[in-house]
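Participant: Take this sequence and fold it.
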Amino acid sequence: MTSTAIIYSTSIGKHVEAAAKYLAQQSGADTFNLKDQTRIDISRYDRIVLGTGVHAGKPYKPLMSWAEANKEALAGKQTVLFICCLYKGERAKAELDKIKASMPVEFGKDDFSAFFPDKDEQKDGVGISMAAFAEKLRS
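Facilitator: This is a model prediction of the structure:
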């Protein structure tokens, strides 16, 4: 089984934190909120999930700073990203791609990074994008 750490950065809203907690509950991952903890030993994890909200088209600074400081430790690990944003569809996909390109992280061939729209279609009280991402984490 793949050991997973979800490392996320929040701002005013609770969407990113709620997403991180849901994903951890569904997959058995450990969570780390960069607001509370910035020194994280990721050596025992095979997969790192980075989560952030978006402000003015950019990811939250604490996540970018952490990724920059830990880029060597992230090398060789499966790293994926989720963003919580206001957009849906192609605009959200473009936002995700832009943020991934700006990050000092290598997203490999097994990348299943995703966006979670603020007003996503719901199934059983959970956004369908988030539920699909959680399913991939379990596999």
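Participant: When you work out contacts or count neighbours from here on, use the C-alpha atoms and nothing else.
Facilitator: Noted.
Participant: Excluding chain neighbours, give the residue nearest to the residue nearest the centre of the chain in space.
Facilitator: In the chain, the residue lying closest to the centroid (C-alpha atoms, centre = their mean) is Gly51, at 2.6 Å. Once flanking residues are discounted, Gly51 sits nearest to Tyr8: 4.3 Å by C-alpha to C-alpha, 6 or more residues apart in numbering.
Participant: can you tell me the helix or strand for the one you found?
Facilitator: strand 4-9 (DSSP states H and E).
Participant: Here is a second sequence; please produce its structure as well for comparison:
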Amino acid sequence: MKTLLVYTTRHGCAEKCAREIEKGLRGEVKLVNLKKEKLNTFTDYDTVIVGGSIHAGKIQKKISDFCQKNLDTLKVKKLGLYLCCMEEGEKAQQQFDNAFPTDLIEHATATAIMGGEFDFERMNFLERAIIRKIAQVDHSISKVSPEQIAAFIEKINN
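Facilitator: Presented below is the predicted three-dimensional model:
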């Protein structure tokens, strides 16, 4: 199995999850951070995984653009979609549903909300101030779920 794992990250959470997913997948895996690399074609991959994180209520533009531009190709691949966010329950599910096109969510073999992180060391002053005010958090915190990552990997591998 040849897998392409495409992600975009702002403060490292989506990348951290991508690297954990990569470790658990069978076969050849190529990681592509769309913020740093341009992806021209991916027709030779059997499986495509797309992941990103929520900032100001939305997934990164590079991920939404990638999904829209490649909608038809993604719909014929084995597909995994994951999202990093600090919300839980219905609100997290709503963010997931808004982050990816409905067609892709319905087609996906595996979907997951991995949890999220506030990494104060990687945030600028303004971002830290906003998080302190809105989320009432004044230090780095991680809610990434190893169980969600493991379940996602298992669905992709089967």
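Participant: TM-score of the superposition?
Facilitator: The TM-score (TM-score structural alignment, normalised by the length of structure 1) is 0.80; 131 aligned residues with a C-alpha RMSD of 2.2 Å.
Participant: coming back round to it: quick one: buried residues of the strand holding Tyr8 of structure 1?
Facilitator: 4-9 (16 or more other C-alpha atoms under 10 Å).
Participant: so the helix or strand that that strand is followed by aligns onto which residues of structure 2?
Facilitator: Going down the chain from strand 4-9 of structure 1, the next helix or strand is helix 15-27, by DSSP H and E. Alignment of helix 15-27 of structure 1 against structure 2: residues 13-25, by TM-score structural alignment.
Participant: And the strands in structure 1?
Facilitator: In structure 1, the strands defined using DSSP state E lie at 4-9, 30-33, 47-55, 58-59, 78-85, 114-117, 122-123, 126-127.
Participant: For Lys100 of structure 1, find the nearest of those.
Facilitator: Lys100 of structure 1 lies closest to strand 78-85 among the strands of structure 1, at 7.6 Å (C-alpha to C-alpha).
Participant: neighbouring contacts of that closest one?
Facilitator: Outside strand 78-85 of structure 1, the residues that touch it by C-alpha atoms under 8 Å, 6 or more residues apart in numbering are 15-16, 46-54, 59, 92, 96, 100, 105-108, 110-118.
Participant: sorry, back to before: as CSV, the buried residues of strand 4-9 of structure 1 with distance to Gly127 of structure 1 would be great.
Facilitator: Output for these, formatted as CSV (distance: C-alpha to C-alpha, whole Å):
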residue, distance to Gly127 of structure 1
Thr4, 21
Ala5, 21
Ile6, 18
Ile7, 20
Tyr8, 18
Ser9, 20
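Participant: Sort out which one of the residues you listed lies nearest Ala69 of structure 1 for me.
Facilitator: Nearest to Ala69 of structure 1 out of these is Ile7 (C-alpha to C-alpha; 13.5 Å).
Participant: Now do the buried residues in stretch 42-58 of structure 2.
Facilitator: For stretch 42-58 of structure 2, the neighbour count (16+ other C-alpha under 10 Å) marks 45, 47-54 as buried.
Participant: okay, the residues you listed in CSV with distance to Ile149 of structure 2 next?
Facilitator: Listed next are the buried residues of stretch 42-58 of structure 2 as CSV, based on distance: C-alpha to C-alpha, whole Å:
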residue, distance to Ile149 of structure 2
Tyr45, 21
Thr47, 17
Val48, 16
Ile49, 13
Val50, 14
Gly51, 12
Gly52, 14
Ser53, 15
Ile54, 17
